[in-house]
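Enquirer: coordinates only, sequence not included:
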């Protein structure tokens, strides 16, 4: 069949820093074990923003034009040969990672660590794998998750960031009755608070440098107590930085009435000073979950962790979380989670959406948390 006879679809394509172009592309039919999805909602993520602003996210550098977006839900419009679990018209959440299903990590259920993993909207592999900021896309059927009847497309998109926290919570062995401290109350940090409460945490508190976000977290019940870190000049020495981190967290712990620390600390900023504070913020025998990705190399107060048996765990993406995430999102246990979505743009205005996300406030002074792209 000639490509001229095939239909087309629109995609927002990143060609370099702040160089987003709306392009018309040929829409190919889905191949074996793939389905075609009409994307309805895509949530913009911090990693997407890094690519938009800098053409890179950490060590992953844009090498060719790339479609961003990996938090999404949509409607199946066609299925390829071999697909038996999906039918056209079915509503689905799109899990963005494509694993090999053959390596030891995949066989052990830890496919997030698969060395052959290709992830939509990431420049970590080449050729890059396009993301969800397009009107339609073809994707493996095994990572398209049917939506419960009461699940909205926005909730389907939120299942991706929620999966990050579900995976981290499993690694932390989070259980009912524990106390939880969250660093950073952007969308990920707010979801960490909400998830901890749904697990039955006895005390959930949050720390940030943004008072407006903290007030939001407390007003909508994500955290019972909040603490805003004081502004400060950059420390001149490592010793001064470590000292400040210890002093700042001690002030916060006293304010929270938890001088001994918290059972589980979710570090959702990636900032070096917050990682340092997180170790001091954990109770003896507690756990620190490194969720945020920011500083590449960090000076840690390791003795404070080692001598108090504070376990520091890395957490990367997620595995086998989507059904649980979708069930939680419709259960009502994540109170006010829909408030995280603050703005919405159509696909053709994606560049404006990224600029707004970078500013953090709209023209009316309203805080920006999660922006959805699409018409949901």
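Expert: Structure's in. What do you need? All values derive from a computational prediction rather than experimental measurement. Numbers count the residues shown, from 1 in each chain.
Enquirer: contacts and neighbour counts: CA atoms only from here.
Expert: Fine.
Enquirer: show me the helices in the stretch 51-200 of the chain, by range?
Expert: 104-107, 153-172, 187-198 (DSSP state H, counting those that start in this stretch).
Enquirer: want to throw these into JSON lines with distance to residue 205 and mean neighbour count?
Expert: Converted to JSON lines, these look like this (distance: least, C-alpha to C-alpha, whole Å; neighbours: other C-alpha atoms under 10 Å):
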{"stretch": "helix 104-107", "distance to residue 205": "34", "mean neighbour count": "15"}
{"stretch": "helix 153-172", "distance to residue 205": "16", "mean neighbour count": "24"}
{"stretch": "helix 187-198", "distance to residue 205": "8", "mean neighbour count": "26"}
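Enquirer: and here is the other one:
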């Protein structure tokens, strides 16, 4: 069967690989329909990895996919052949201390599709078909748009970040960094009751995306570096800031506008930054990180399927899987693309 396989930086091939095995007990086989190209996929494509992680063997990319169940293993209940599903790429062990404490996303033996952290690598989901534990498949209603359903994973990341912030009802929220995660955070924050959402970025296309998903105010910090200054008055005007870029200047800018006892949620990954500890202490600013997701995946999939959260403004283009390299090149051009997907032929 066909798969999108990375062999080395910029060496992406549409390879023939072994077919997906027949599902064993508790497993399902899924014909992959759509797959979204994520920032981590682009790191692998351009650099062969990120940080100290490097691809050491050919690896199928991708972890944002949807598809159709084509076969069931023994003992699987609640799913049938022909069901549309969103595929959760996380497979926690279920028995380590963190899994038993309800923190499965911090599993000590996590397997995550499309990751080179292990060797042999955990193969990604840009394959014509995959066989996985049934628990990784979230059933969707008939007629669900599988292109939109493939955005369940990044939306789950944002739902997790928003849930960790506590109640947003009536709150003034800042979202800095308006790529796909930032824009999905805007949608998640609005669904959680945020009263006002201010979005910042340094790129006009990203700000256009923020407008499209309903940000109340968008500020171009490249055109006006002091655009956030009014929100710093009277010790700060922002209740909760979601920092989605990972850029040190954006983190520092967000800290300046938080009100006393305001909360900064760090969602994006980036280089280390020196924090203004005096200001943090004097204004009792709270900071927390947000990492991946757990139960939020199923919530994200169902919110998309029902239309409660409309992710369609973020889908730039869907290309056939045979044009995967073109899709990765388009996804790399942030002036032209927000979310690019590849599509496999129907089985």
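Expert: It's in. Keep in mind that what you see is a predicted model, and the values were worked out from it rather than measured.
Enquirer: thinking again about what came up before, for residue 330 of the first structure, which of the helices of the stretch 51-200 of the first structure is the nearest?
Expert: helix 153-172 (8.0 Å; C-alpha to C-alpha).
Enquirer: how much does the closest one stray from the second structure?
Expert: Comparison of helix 153-172 of the first structure with the second structure after fitting gives an average deviation of 1.0 Å (mean C-alpha distance after the TM-score superposition for the first structure).
Enquirer: residue most distant from the centroid, the second structure?
Expert: residue 234 (34.8 Å; C-alpha atoms, centre = their mean).
Enquirer: for that residue, list the residues it contacts.
Expert: Counting by C-alpha atoms under 8 Å, 6 or more residues apart in numbering, residue 234 of the second structure touches no other residue.
Enquirer: so it: helix, strand or coil?
Expert: helix (DSSP: H, G, I helix; E, B strand; the rest coil).
Enquirer: buried residues, the helix or strand containing residue 253 of the first structure. List them.
Expert: Using DSSP states H and E, residue 253 of the first structure sits within helix 238-256. Residues 241, 242, 244, 245, 246, 248, 249, 250, 252, 253, 256 are the ones in helix 238-256 of the first structure that count as buried (16 or more other C-alpha atoms under 10 Å).
Enquirer: summarise which helices and strands that helix is packed against.
Expert: Under the contact criterion of 3 or more C-alpha pairs under 8 Å, 6 or more residues apart in numbering; DSSP states H and E, helix 238-256 of the first structure touches strand 225-228, helix 272-281.
Enquirer: make a markdown table out of the helices of the stretch 51-200 of the first structure and add distance to residue 60 of the first structure.
Expert: Listed next are those as a markdown table, based on distance: least, C-alpha to C-alpha, whole Å:
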| stretch | distance to residue 60 of the first structure |
| --- | --- |
| helix 104-107 | 22 |
| helix 153-172 | 19 |
| helix 187-198 | 21 |
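Enquirer: those: which one's closest to residue 263 of the first structure?
Expert: Here helix 153-172 is closest among these (C-alpha to C-alpha), at 9.7 Å.
Enquirer: residue 86 of the second structure pairs with which position in the first structure?
Expert: Matched across to the first structure, residue 86 of the second structure falls on residue 93, judged by TM-score structural alignment.
Enquirer: which residue is the nearest non-sequential neighbour of its match?
Expert: Distances taken as C-alpha to C-alpha, 6 or more residues apart in numbering place residue 73 nearest to residue 93 of the first structure, at 4.2 Å, with adjacent residues excluded.
Enquirer: the one you found contacts residue 153, correct?
Expert: Yes: using C-alpha atoms under 8 Å, residue 73 of the first structure is in contact with residue 153, at 5.2 Å.
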